[in-house]
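Chemist: Turn this into a model:
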Amino acid sequence: MSKLKTITMEWTGDSLILVDQRYLPLEETYVTCKNYKEVAVAIKDMIVRGAPAIGASAAFGYVLGVKEFINTENFDEKMKEVKDTLANTRPTAVNLFWALDRMEKKLNEIKNEENLIELIEKEALDIAYEDIEANKAMGRFGGELLNDGDTVLTHCNAGALATVDYGTALGVIRGARELGKDIKVYADETRPYLQGARLTVWELYKDGFDVTLISDNMAGWVMKQGKINAVVVGADRIAANGDVANKIGTYSVALLAKEHGIPFYVAAPLSTIDLNTPTGNEIPIEERSHKEVRYCHKSKMVPEEIKVYNPAFDVTPNELVTAIITEKGVVRPPYSENLKKLFEK
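Modeler: Predicted coordinates:
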């Protein structure tokens, strides 16, 4: 019997089973990772995606590394290799590094314990279950910000599939409904990987929400028509000053929201807030394969000689962010002061 099973992942004790998000919603297939290298590939190839889900997956990958090398003479050296391999998969989402640092710290604390494997496995499970509870808390806090009858625009996928379960931005929408509010949603396609079209719409439709899919370049016109009351997105890293790194296209949505007087909310757990990164200028932005832009559903759209630029994320300046929703409450400007206070509670 599994110790964790959600829409995104299942931990059996010996392997991590992930829904392959590259093929949703047309095909529901699963990838079984039996060692840390397979988890690293799953993260890098976006079989699993979304900052909190990446962090939890890396934690379970770390456990698989411990199990593989526990009886080797060079255990410490091997575990450094495990951590580095997992850390080098995707550079922007800070939850990845947060989870790995937490797992390494725990391992150092319990290194001489007889039940080391049981304790390190518990730490990974704690990370996963804490993520679910954090998302539900964000849903309660964020749900209060939305009004009955509101229509929300969201970008990318910050739902159950981007987390261990429930979701950050979609968790806010779910939280509002649990408060008895009727919420409609517009979802951007989120090119070039189409997380909004493939994942967000699928999640919300399955949950019975009134959801409408639009292409990214329709967002401004939909706002101009008065159809959007609020924007809610997730985040892959939030700098100490409140600058927000999120899926490419988020910055454009934030500018449009500002122009049309629409509140722009970011929902993210504390593990996404990086107080060691002063501003968004210091956040590393992952650039992904040209093939994601050059091809669409395996069909080539432009010849190989055409140059392609494919940053996976952009940074939204803090002055465009109305509020940041966390599991400890809603944070408003000045973010440099108020984000720091969250960690002092």
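Chemist: alpha carbons only for contacts and neighbour counts from here, please
Modeler: Will do.
Chemist: need the contact list for G180.
Modeler: D148 (C-alpha atoms under 8 Å, 6 or more residues apart in numbering).
Chemist: any idea whether it is helix, strand or coil?
Modeler: Counting by DSSP: H, G, I helix; E, B strand; the rest coil, the backbone at G180 sits in coil.
Chemist: what about it, distance to G149?
Modeler: 10 Å (C-alpha to C-alpha, to the nearest Å).
Chemist: again with V94
Modeler: 34 Å.
Chemist: what's near enough to touch the nearest residue to V321 once chain neighbours are set aside?
Modeler: With sequence-adjacent residues excluded and distances taken as C-alpha to C-alpha, 6 or more residues apart in numbering, V321 is closest to F264, at 5.5 Å. Applying C-alpha under 8 Å, 6+ apart to F264 gives the contacts A230, V231, V232, A254, A257, K258, L320, V321, T322, A323.
Chemist: The structure of the following sequence is requested for comparison with the preceding one:
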Amino acid sequence: MRYVTRTSALECEDFNSAKSRLIERAEKFGEMSYEARRIIAMLSQDFIFDGCTILVHGFSRVVLEVLKTAAQNKKLFRVFCTEGRPDRTGLRLSNKLAKLDVPMKLLIDSAVAYTMDEVDTVFVGADGVVESGGIINMMGTYQIALVAHSMNKPVYVAAESYKFARLYPLDQKDMAPALRPIDFGVPIPSKVEVETSARDYTPPHYLTLLFTDLGVLTPSVVSDELIQLYL
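Modeler: As a prediction, the model looks like this:
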């Protein structure tokens, strides 16, 4: 939104000219986004090796591009894909991977610790990369990173630089909650409280590297990059 609306046409030109300028900038942003995913996919290839097992969580276009590029490069790997509750975005990713003939296993979210000993690397996307070097991502990312860290498995984040945000959450409750209805498949008594937050925060010390269109970064370098982006 910041990129698309950053134009004087909104204030200085007529409606049709302003509309055309917004569409033009939106299309340009789409091109930039695609190019960012391509760069990230290329940078990550040295970290995907033949015979490895990769755990992914939910649906991420950039993670999909990483795996798609690896498959096109004839790398031999398999993917463990979580279901991704509450909206089951993992099922969407698994359908995409199946079309690429990538060997894959679909997991319920609570099976992450059970299967982590078979995993070599974890790849996740991010809704936002914050000043601490941590990430905001779909619910469950934090607990996956905790399990991976406890078993010495690297956690890699694939995120475009436009997702870098000048935020510094201190804990899970330090974010505006993104609420969504959750279908448990059975009626829930009206007196039962349901957690509806859709995102969690993963602190930087549980992350290994971030693959971005600015390069491969450690979490500690994120603040420096944010300063450059916002100066």
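Chemist: returning to what we had before: can you lay out the contacts of F264 of structure 1 as CSV showing neighbour count and distance to K136 of structure 1?
Modeler: Output for the contacts of F264 of structure 1, formatted as CSV (neighbours: other C-alpha atoms under 10 Å; distance: C-alpha to C-alpha, whole Å):
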residue, neighbour count, distance to K136 of structure 1
A230, 21, 20
V231, 22, 19
V232, 26, 15
A254, 24, 25
A257, 24, 26
K258, 16, 28
L320, 20, 25
V321, 22, 22
T322, 18, 21
A323, 22, 18
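Chemist: list the contacts for H149 of structure 2?
Modeler: V155, Y206.
Chemist: and the next element down the chain from the longest helix belonging to structure 2?
Modeler: Counting by DSSP state H, the longest helix found in structure 2 is helix 15-44. Using DSSP states H and E, the next helix or strand after helix 15-44 of structure 2 towards the C-terminus is strand 52-56.
Chemist: average distance between that following strand and structure 1?
Modeler: Here the mean offset of strand 52-56 of structure 2 against structure 1 after fitting is 0.7 Å, by mean C-alpha distance after the TM-score superposition for structure 1.
Chemist: follow-up on the earlier one: who has more neighbours out of V94 and G149 of structure 1?
Modeler: V94 (25 against 11; other C-alpha atoms under 10 Å).
Chemist: Cross-check the contact I'm expecting between the more buried one and D236.
Modeler: Yes - the criterion here is C-alpha atoms under 8 Å, and V94 of structure 1 meets it with D236 at 6.6 Å.
Chemist: Give the intersection of the neighbour lists for these two.
Modeler: Contacts common to V94 of structure 1 and D236, judged by C-alpha under 8 Å, 6+ apart, are A51, T272.
Chemist: Spatially, and excluding backbone neighbours, which residue is closest to I17 of structure 1.
Modeler: T32 (4.4 Å).
Chemist: Structure 2: matching residues for the helix or strand hosting the one you found?
Modeler: Secondary structure assignment for T32 of structure 1, by DSSP H and E: strand 30-33. Aligned by TM-score structural alignment, strand 30-33 of structure 1 corresponds to no residues of structure 2.
Chemist: for that strand, packing partners?
Modeler: strand 16-19 (3 or more C-alpha pairs under 8 Å, 6 or more residues apart in numbering; DSSP states H and E).
Chemist: which bit of structure 2 covers the strand it packs on?
Modeler: Going by TM-score structural alignment, strand 16-19 of structure 1 sits over no part of structure 2.
Chemist: Tell me the one among the contacts of F264 of structure 1 nearest to K206 of structure 1.
Modeler: Among these, V232 lies closest to K206 of structure 1 (C-alpha to C-alpha), at 19.4 Å.
Chemist: On the three-state scheme, the aligned partner of the closest one in structure 2 is what?
Modeler: If you follow V232 of structure 1 across to structure 2 using TM-score structural alignment, you land on F123. Secondary structure, three-state DSSP: F123 of structure 2 is strand.
Chemist: next one: I306 of structure 1
Modeler: Going by three-state DSSP: I306 of structure 1 is coil.
Chemist: Enumerate every residue touching the residue nearest the centre of structure 2.
Modeler: Residue closest to the mean C-alpha point of structure 2, counted by C-alpha atoms, centre = their mean, is G125 at 1.6 Å. Contact analysis of G125 of structure 2 by C-alpha under 8 Å, 6+ apart lists S60, V62, V63, N137, V157, A158, A159.
Chemist: Counterpart of the fourth one over in structure 1?
Modeler: N137 of structure 2 maps onto N246 in structure 1 when the alignment is built from TM-score structural alignment.
Chemist: Quick check, its match in contact with E286.
Modeler: No - N246 of structure 1 lies out of contact with E286 (C-alpha under 8 Å); the separation is 11.0 Å.
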